[in-house]
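Novice: Any chance you can model this:
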Amino acid sequence: MGSRVELFAAIRRDARVEEVSIRELARRHGVHRRTVRLALESAEPPPRKRPVRASPRLDPFKDVIDGMLRSDLDAPRKQRHTATRILARLVEEHDACGLSYSTVRDYVRVRRAQIDLEGGRRVEAFIAQEHAPGAEAEVDFGEVWVVIDGVRTKCYMFVLWLAHSGKAIHRVYPTQAQEAFLQGHVEAFEAIGGIPVRHIKYDNLTSAVSKVIHGPGRARQESDRWVLFRSHYGFDAFYCQPGIEGAHEKGGVEGAVGWFRRNHLTPMPQVTSLDELNERIRVWEAADEDRRITGHANTIGQDFATERDLLRPLPVERFDPGLVLRPRVDRSSMITVRMVKYSVPAHLIGHRVRVSLRASEVVVFEDRAVVAVHPRVAARTGHVVVLDHYLEVLRHKPGALPGSTALAQARAAGVFTSAHEAFWAASRKVNGDADGTRELVEVLLLHRSLTAADVTAGISAALSVGAVTADVVAVEARRHATTTGATAAAAGGGGGATGGRHPAARTGTPEQRVVSLTQRRLTDPASVIAGLPPDTRPIPSVAAYDELLPRRAARTTDTAQEASTS
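Specialist: Presented below is the predicted three-dimensional model:
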């Protein structure tokens, strides 16, 4: 026999067609006569009565449990009884034996709600909300763990979630301080192409709220820089109730943090830098637009396409989210920012510099000029040293280079390449340690005006003929830059020199681009002269200037005669 609904329908059909007795219907369908009478009275079967399961082991302790739950009516929220604690007290104080956790848990779940209602405690109820397109957003931070260069590091994920479409922007930073809070907003606004027109919801983050003013309403004392930021971008802030009571007021972003962490950051991502991780996140965000959130008719991308055009436009000027500091440069040409030392150019020793401490980088200014940009270090201690900042000093103290921290970090970062190592070794062999290192320093200074590829090409060309001077490297590096630029211009259809104008390009024969004076001095002068190209220029002459001499002499004589007459 099928379901009770089918049973009732079959009984009613037989009674209607054959007009048999109740006894016959009960015999035919194998049910009691009460069931037949119920089927004839109504086509819908009555609900089954759920039997009340007896709890012989729990019954003696129900009054004790109720007393514990009633005492919770006046207890602090975080110090109320849990089912685990109630079971422990029953065992310790009342010698309860044989009680299972599930039995106590099920009873507590039902009785706690009843006792709270009897005691007049307010029962939280949630009311579904409608969010107009482009009107609201929610912001929050979430903790994430990332393996950076093999080191497990605790980081913080900033999330801005649009309430209508569910579009979310995620950025991972080494800190959740105010500079990261503001940087996250700037990047999120630029990613979505606008600003919500109504408000953005927050909990009471110290990056925005200096003080929560308790009492009716949601008054907050905001930090000055946060007020300036909101004024610049033109949006209002909505602050949720403090503590757990206000968590549901921005449940969208709370869920977005957890969903993204479970689906994209599990297992822990392994990257070389946070910039690499954030690039991956941008790809994941684009893919997530094809996802449909439960209860939404459209995908995230379809709803966001409608919402994008309704956002407030971005201001013309970009807000600098960095925290402005003014540290003094110490004798090691370094500044200390949040317990981490960063190098600056050596000529700033003893001066105070302006620093913009941002979420992922540290920017150092001399007046209005940027003199150093470092990736921000997440650790509380450490050194970030750039070799270029010490080159002027190393000219006078070349012996300090081999064991310096700057050189070690340049090698680790791949900035000091094998080409530099080869040039340094050859230069020290020919010129001695001090002068050879000075030649290397001059080569390193070329990086300020030429690309690394050009300097490397210059080093290779100089080493190929045994010339270990910075001047030869400079000439060849600039020649490489010119040739490369001309070839690129020719390929792109631009003006300027083309590759076909170079003699080697016309003849197809290799050209000796470097002249080694050392090699020429060691060879026969006749062969050296014979190897030089013919000089077709005319011999210099000063005849044109000689014509001016008679005129100058005549002018001097006339002047003397006029003076004697007067």
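Novice: all contacts plus neighbour counts: C-alpha atoms, from now on.
Specialist: OK.
Novice: can you pull out the helices in the stretch 1-150 of the chain?
Specialist: Assigned by DSSP state H, counting those that start in this stretch, the helices in the stretch 1-150 of the chain fall at 4-18, 22-29, 33-41, 62-71, 83-94, 101-118.
Novice: Now do the strands for the stretch 101-250 of the chain: every range, in order, please.
Specialist: 136-148, 151-162, 168-173, 199-202, 209-212, 220-222, 237-239 (DSSP state E, counting those that start in this stretch).
Novice: Export these to a markdown table and append columns for mean neighbour count.
Specialist: Output for the strands of the stretch 101-250 of the chain, formatted as a markdown table (neighbours: other CA atoms under 10 Å):
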| stretch | mean neighbour count |
| --- | --- |
| strand 136-148 | 20 |
| strand 151-162 | 20 |
| strand 168-173 | 25 |
| strand 199-202 | 21 |
| strand 209-212 | 16 |
| strand 220-222 | 15 |
| strand 237-239 | 19 |
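Novice: Make CSV from these and add distance to Glu442 to it.
Specialist: Shown next, in CSV, are the strands of the stretch 101-250 of the chain (distance: least, CA to CA, whole Å):
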stretch, distance to Glu442
strand 136-148, 35
strand 151-162, 36
strand 168-173, 38
strand 199-202, 54
strand 209-212, 52
strand 220-222, 52
strand 237-239, 55
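Novice: To check against the first, give me the structure of this:
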Amino acid sequence: MPGRHVNDHQMRLYMKYRRTEGLSTAAARAGFSVATAYRIEQDLRLPSQKKAPRERRRPDPLAEIFDAEIVPVLQAAPGIRPVAVLEEMLRRHPSLSRTVRRTLERRIRDWRARHGEERDVIFRQVHEPGRLGLSDFTDMQSLGVSVAGSALDHRLYHFRLACSGFEHAHVILGGESYVALAEGLQNALWALGGAPREHRSDSLSAAFRNLDREARDDLTTRYEALCAHCGMQPTRNNRGVAHENGSIESPHGHLKNAIRDALLLRGSTEFIDLADYRRFVDEIVSRQNARNGKRIEAERPFLQPLPGQRTSDYEETRVYVTSTGGFTLRKVFYTVPSRLIGHRLRVRLYDDRRELFLGGTALMTLQRGRPGVNGKHGHVIDYRHVIHALRRKPMALMNLIYRDQLFPREAYRLTFDRLCEQMPPRTACKTMVELLSMAHERACEAQLAQELDRCLAQGQLPDLQALRSRFAPDPASVPQVHVQLASLRDYEALLSFDMEAAA
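Specialist: Below is the predicted model:
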């Protein structure tokens, strides 16, 4: 058409039709004039090939320094960042403008493409169904999840099948340990309904870091025994080479992003308890597995059958209950009922709990505690275990080493601070111990905390007599109820009447 340049597409159409049509017909089909066709016959190059190469329209700001100064820097330090090279050039040449940053980055990128070092190559693999499962841990601290008002310091154990993409995630509260791996891996295999022939991990570097050689050998033996129990061959990628675990490293990011997006849609990162948060994560993982449902079902027949029962996913140790009413385990003090003082207990160490046994009898389960900052001991305290002793020695509360952990709720701690400000120490301690005793004996811990919050808001001190009457009566004052049982002859008469009616 007049006023428009012929493009490459029209040129190719013309050459195509020119094979079988005349010049004027081919030109008409291509959409230009016969005169243009005669010019094309003289020069068969495409229009894009006739354009002169684009030349620089302004002086090159790096012409004098790139080969003389920048290239030697790149050769001496191949891994240096372009922004660091820019800062060095600005220091050497104050007249150089910062606006050359993008030009410098493109020039360095082109130079490295032609003269740089050889780079590592990732070889994509064909994954055989039922062959490979991978495990790894990822830190979730950046999500800002909190449970019951406290920030949750946790990681995520992540299992994935390389072929079908089946995933399983388990929230763990400790670090990368054998216990976390054993519990998470077995949960994943039992949810999947089978086991792959090979299991790969990232060498459990964090779990090995602070162990001596004997402990590392023991952990290696236990890991190999776990894989053998499930019929899997244990393998590890080379330390520090993350892409060898690439089939799970990249899904780490996708899973964390999915959890982050779900938290944003939820509108809150606060959860009632740990079980609530774990259900939330399980739901997200199940959605991702549903998208790969057909591939997962196709891979399941290639998996190995699971053993008849799970192997132990805990460590076991023994502790001695001292006269302080508890025991210390891994720099954390745990309280237990005082009747256990002097006994040796077996403790099963799980990632998030401690199970206590006296001989072969299960006693109780305690929440796992964490050591404090700077190596200080942590405390897991249940005031119900020591309240009877505190009633006999109320002044022990004043300088108790775990006093802050003794209070079950924040309202109790604030109330004690108010009592200490406005009462003598002995009276304050006795009043606080009575409040804790009331919360325990009358099963009103939450309701009593609400009343204490109300007193704090109104600037009042708690009235023990009013609180005792407010909640359930004293068990000692509960009247005895005598129940008069009916005679059995009355029931026999009813039965005989029913039998006569049926006849």
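Novice: After superposition, what is the TM-score?
Specialist: Remark: TM-score between the superposed chains equals 0.68 [TM-score structural alignment, normalised by the length of the second structure]; 415 aligned residues with a CA RMSD of 4.7 Å.
Novice: residue in the first structure matching Tyr314 of the second structure?
Specialist: Counting by TM-score structural alignment, Tyr314 of the second structure corresponds to Gly322 in the first structure.
Novice: Give me the nearest residue to that match, chain neighbours excluded.
Specialist: In space, and not counting its chain neighbours, Gly322 of the first structure is closest to Arg358: 4.3 Å by CA to CA, 6 or more residues apart in numbering.
Novice: Residue in the second structure paired with the one you found?
Specialist: So Arg358 of the first structure corresponds to Tyr350, using TM-score structural alignment.
Novice: which one of the helices of the stretch 1-150 of the first structure lies closest to His374 of the first structure?
Specialist: Closest of the helices of the stretch 1-150 of the first structure to His374 of the first structure is helix 83-94, at 51.5 Å (criterion: CA to CA).
Novice: which residues does the residue in the first structure that Gly359 of the second structure lines up against contact?
Specialist: Matched to the first structure by TM-score structural alignment, Gly359 of the second structure sits across from Asp367. Neighbouring residues of Asp367 of the first structure by CA atoms under 8 Å, 6 or more residues apart in numbering: 353-354.
Novice: and what of Val441 of the first structure?
Specialist: 391, 394-395.
Novice: Quick one, which of those residues are buried?
Specialist: Among the contacts of Val441 of the first structure, those scoring as buried are 391, 394-395 (criterion: 16 or more other CA atoms under 10 Å).
Novice: Which of the residues you listed fall in helices?
Specialist: Counting by DSSP state H, those place 391, 394-395 in helices.
Novice: Any chance you could list what contacts stretch 11-19 of the second structure?
Specialist: Outside stretch 11-19 of the second structure, the residues touching it (CA under 8 Å, 6+ apart) are 26-27, 29-30, 46-47.
Novice: from these, which is closest to Gln233 of the second structure?
Specialist: Looking across the contacts of stretch 11-19 of the second structure and measuring by CA to CA, the closest to Gln233 of the second structure is Leu46, at 60.7 Å.
Novice: by contact count, what packs against the lengthiest helix in the first structure?
Specialist: What stands out as the longest helix in the first structure, according to DSSP H, is helix 470-491. Contacting helix 470-491 of the first structure under the criterion 3 or more CA pairs under 8 Å, 6 or more residues apart in numbering; DSSP states H and E are the following elements: helix 433-445, helix 452-464.
Novice: any idea what sits nearest Glu224 of the second structure, other than its immediate chain neighbours?
Specialist: Nearest one to Glu224 of the second structure, counting by CA to CA, 6+ apart, is Pro234 at 6.3 Å.
Novice: Distance of the equivalent of Gln409 of the first structure over in the second structure relative to Ser437 of the second structure?
Specialist: Using TM-score structural alignment, the partner of Gln409 of the first structure in the second structure is Pro408. Pro408 of the second structure sits 12 Å away from Ser437 of the second structure, going by CA to CA, to the nearest Å.
Novice: so His170 of the second structure sits right up against Arg278, yeah?
Specialist: Yes. Judged on CA atoms under 8 Å, His170 of the second structure makes contact with Arg278 at a distance of 7.4 Å.
Novice: and Arg468 of the second structure, helix, strand or coil?
Specialist: With DSSP: H, G, I helix; E, B strand; the rest coil as the basis, Arg468 of the second structure sits in helix.
Novice: Tell me, how many residues neighbour it?
Specialist: Close neighbours of Arg468 of the second structure, defined as other CA atoms under 10 Å, add up to 14.
Novice: show me what contacts it?
Specialist: With CA under 8 Å, 6+ apart, Arg468 of the second structure has these contacts: 438, 474.
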